[in-house]
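**Student:** Show me the folded form of this:
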Amino acid sequence: MYPTREAAAGGPTAREHPTVWGAPSDGPFGAEELAAHELRGFTILEDFVSDEEVATFSDELTRLAGDETLRADERVVTEAASGEVRSIFEVQRFSAVIDALTRDPRVLGRARQLLGSDVYLHQTRVNYMPGFKGTGFYWHSDFETWHAEDGMALPRAVSCSIALTENYPFNGGLMVMPGSHRTFVPGIGATPEDNYRSSLKAQEIGVPTEEAVTGLAHTHGIDQFTGPAGSALWFDSNIMHGSGNNITPFPRSNIFLVFNSVENALDEPYGAAAPRPGYIANRDTTPLA
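**Tutor:** So this is what the prediction gives:
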């Protein structure tokens, strides 16, 4: 239903599936919040975690980034130019406090409500964007990658990004196109073998054409995730988003959790020869509790 990674440029496709699968009675979001999320494809919640929790999580990110024993682990991704830690995947395996966060009722209840079912972790990571050196990501839809390279059939997944630093308009904050989640934009060209080894540093395969980005931007406009540390951004798997480089002295860091419905288990990739490793695309659908 969502063809992608073909030789010729395919056109955008209207989404056939809902964004909100649950009801107001299923969780913390109220009816108006769910309606707004369905319309825009994202929700920002300020003060989602407390200042004390921000301090605890920030200390944990500092500990992980400074752990030299992790540098050789393939789950640790470094900046191509500086060699500094960019992301750590499957981070709940390294951190008890982040593991507990994935099952926190504030988090789990919203994920279940948005997806209308029990959920499991498709992917987790912590992201670091240091001052002056942090590099961004080009415009993309996560679902396009998860569909093509992981075998995720439907856009029935949601991401939660919890900011551990102030998100200013000028330090590489995430940009989103509200409403773009209603359109699937295919990537062009075949997926190279082990594409994830380079795409986690700089995504070049599976990104939309400039023409497609231009059309979406003129139709939907661009918003940005800004706000204090402790804010959370919940966003649909198919929303078009990206981030610029951080050339300011103000670093950014966040915890990134992706929840997938247990009814949307991964199959064979739709646009790649082999699935990506489990630490990027988890295939264990045991529900979180």
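**Student:** can we go C-alpha only for contacts and neighbour counts from here?
**Tutor:** Will do.
**Student:** Could you report the neighbour count for residue 249?
**Tutor:** Here the number of neighbours of residue 249 (other Cα atoms under 10 Å) works out to 11.
**Student:** Now the second one, please; I'll put the structures next to each other:
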Amino acid sequence: MSTTLTDRYPTRLLEPGPRVPRHDPVVWGDPADGPLSPGECTDFADRGYRHAPQPLFGPQEVNVLRQEAARLAADPALRADERTVVEEASQEVRSVFEVHRVSPAFARLAADPRLADVARQLLGSEVYVHQSRVNYKPGFTGGPFYWHSDFETWHAEDGMPRPRALSVSIALTENFPYNGSLLIIPGSHRTFVPCVGRTPPGHHRTSLRTHSPTVGMPDQDAVRELAEEAGGIDQFTGPPGSATFFDSNCMHGSNGNITPCPRSNIFLVYSSVENTLGPPYAAPAPRPSYIASRDFTPVGEAR
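**Tutor:** Just a heads-up that it's a prediction; the model follows:
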């Protein structure tokens, strides 16, 4: 780990360390200036997420996005590219990264005011796309995503200084309680959980392909304590077009999908233009730009 960086969120330790209270705001912008009401901003600050009660995108819009996601997964050239992650056992496509770069439809989605304006309000600045991907959980074979904080990884391996970032998950298929829908521990964003284990070189090549990575994962006691303090775990279901915004430090995950019902979601990660990446805090080298963009052009502006 570089000694030239001030690290307020140390992680990838040799031995377990205590949880770190969040040093930064959750809502950076003016609650009175944006698409969310002051009450909705307060709720986001308290719980760490906002789940839109009605679909944010209509059936025709979702159909275009779903067809585009299917096209990307079936593209043999893209499948052979590093941007595509394939399930080890089934050889089904698990994720395709940097979709806003390879697809005009997803580029338009990333700039859509229904998403970007919420990100600008909550992050209090112009925003850029730190990461984009489609996650596929095909019926019977879709694997789980173990508990984790995205910010822990982005801080350790990408050099993101502060948790001034958020994700939005947009459902392309029905998200049922039983086909691997998103789980979040409410309020967990207010505490940073350090992880144990140094980051090996090229860690992204294995961590993105395994269901239970050993590096960058919180210990079970920490997850148990967070869930007990929260009084439970929230699960996010909904029809195609529904969306969930959540803070970068939320402890979240999802179960595998052994049902016949496929689950596909688009993930877009917005970060403040005042929260650009530097050298990684706890990795020998930064991850590739298709996972962690180093183009900090604000959304909506030409590169």
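**Student:** Could you report the TM-score for this superposition?
**Tutor:** The TM-score (TM-score structural alignment, normalised by the length of structure 1) is 0.98; 289 aligned residues with a Cα RMSD of 0.8 Å.
**Student:** residue range for the helix of greatest length in structure 1 in structure 2?
**Tutor:** For structure 1, the helix with the greatest residue count under DSSP state H is helix 51-66. Using TM-score structural alignment, helix 51-66 of structure 1 lines up with residues 59-74 of structure 2.
**Student:** what's the mean deviation for that stretch versus structure 1?
**Tutor:** Mean deviation of stretch 59-74 of structure 2 relative to structure 1 after superposition (mean Cα distance after the TM-score superposition for structure 1): 0.9 Å.
**Student:** Going along the chain, name the strands of the stretch 51-200 of structure 1.
**Tutor:** For the stretch 51-200 of structure 1, applying DSSP state E, counting those that start in this stretch gives strands covering 76-78, 85-89, 119-129, 137-140, 157-163, 174-176, 183-184.
**Student:** Tabulate these in a markdown table, adding columns for mean neighbour count and distance to residue 201 of structure 1.
**Tutor:** Compiled in a markdown table, the strands of the stretch 51-200 of structure 1 are given as follows (neighbours: other Cα atoms under 10 Å; distance: least, Cα to Cα, whole Å):
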| stretch | mean neighbour count | distance to residue 201 of structure 1 |
| --- | --- | --- |
| strand 76-78 | 19 | 7 |
| strand 85-89 | 23 | 8 |
| strand 119-129 | 25 | 12 |
| strand 137-140 | 21 | 9 |
| strand 157-163 | 26 | 19 |
| strand 174-176 | 21 | 16 |
| strand 183-184 | 21 | 24 |
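**Student:** Tell me who's in contact with the residue nearest to residue 194 of structure 2 when sequence neighbours are not counted.
**Tutor:** With Cα to Cα, 6 or more residues apart in numbering as the criterion, residue 194 of structure 2 has its nearest non-adjacent residue at 4.4 Å, and that residue is residue 11. Neighbouring residues of residue 11 of structure 2 by Cα atoms under 8 Å, 6 or more residues apart in numbering: 152, 156, 193-196, 282.
**Student:** Residue 11 of structure 2 -> structure 1?
**Tutor:** Checking TM-score structural alignment: residue 11 of structure 2 goes with residue 4.
**Student:** Distance of its match relative to residue 13 of structure 1?
**Tutor:** 10 Å (Cα to Cα, to the nearest Å).
**Student:** Spatially, what comes nearest to residue 55 of structure 1 if we skip its sequence neighbours?
**Tutor:** residue 164 (8.0 Å).
**Student:** Mind telling me what residue 210 of structure 1 corresponds to in structure 2?
**Tutor:** For residue 210 of structure 1, the equivalent position in structure 2 is taken to be residue 220, counting by TM-score structural alignment.
**Student:** Alright, that wraps it up for me.
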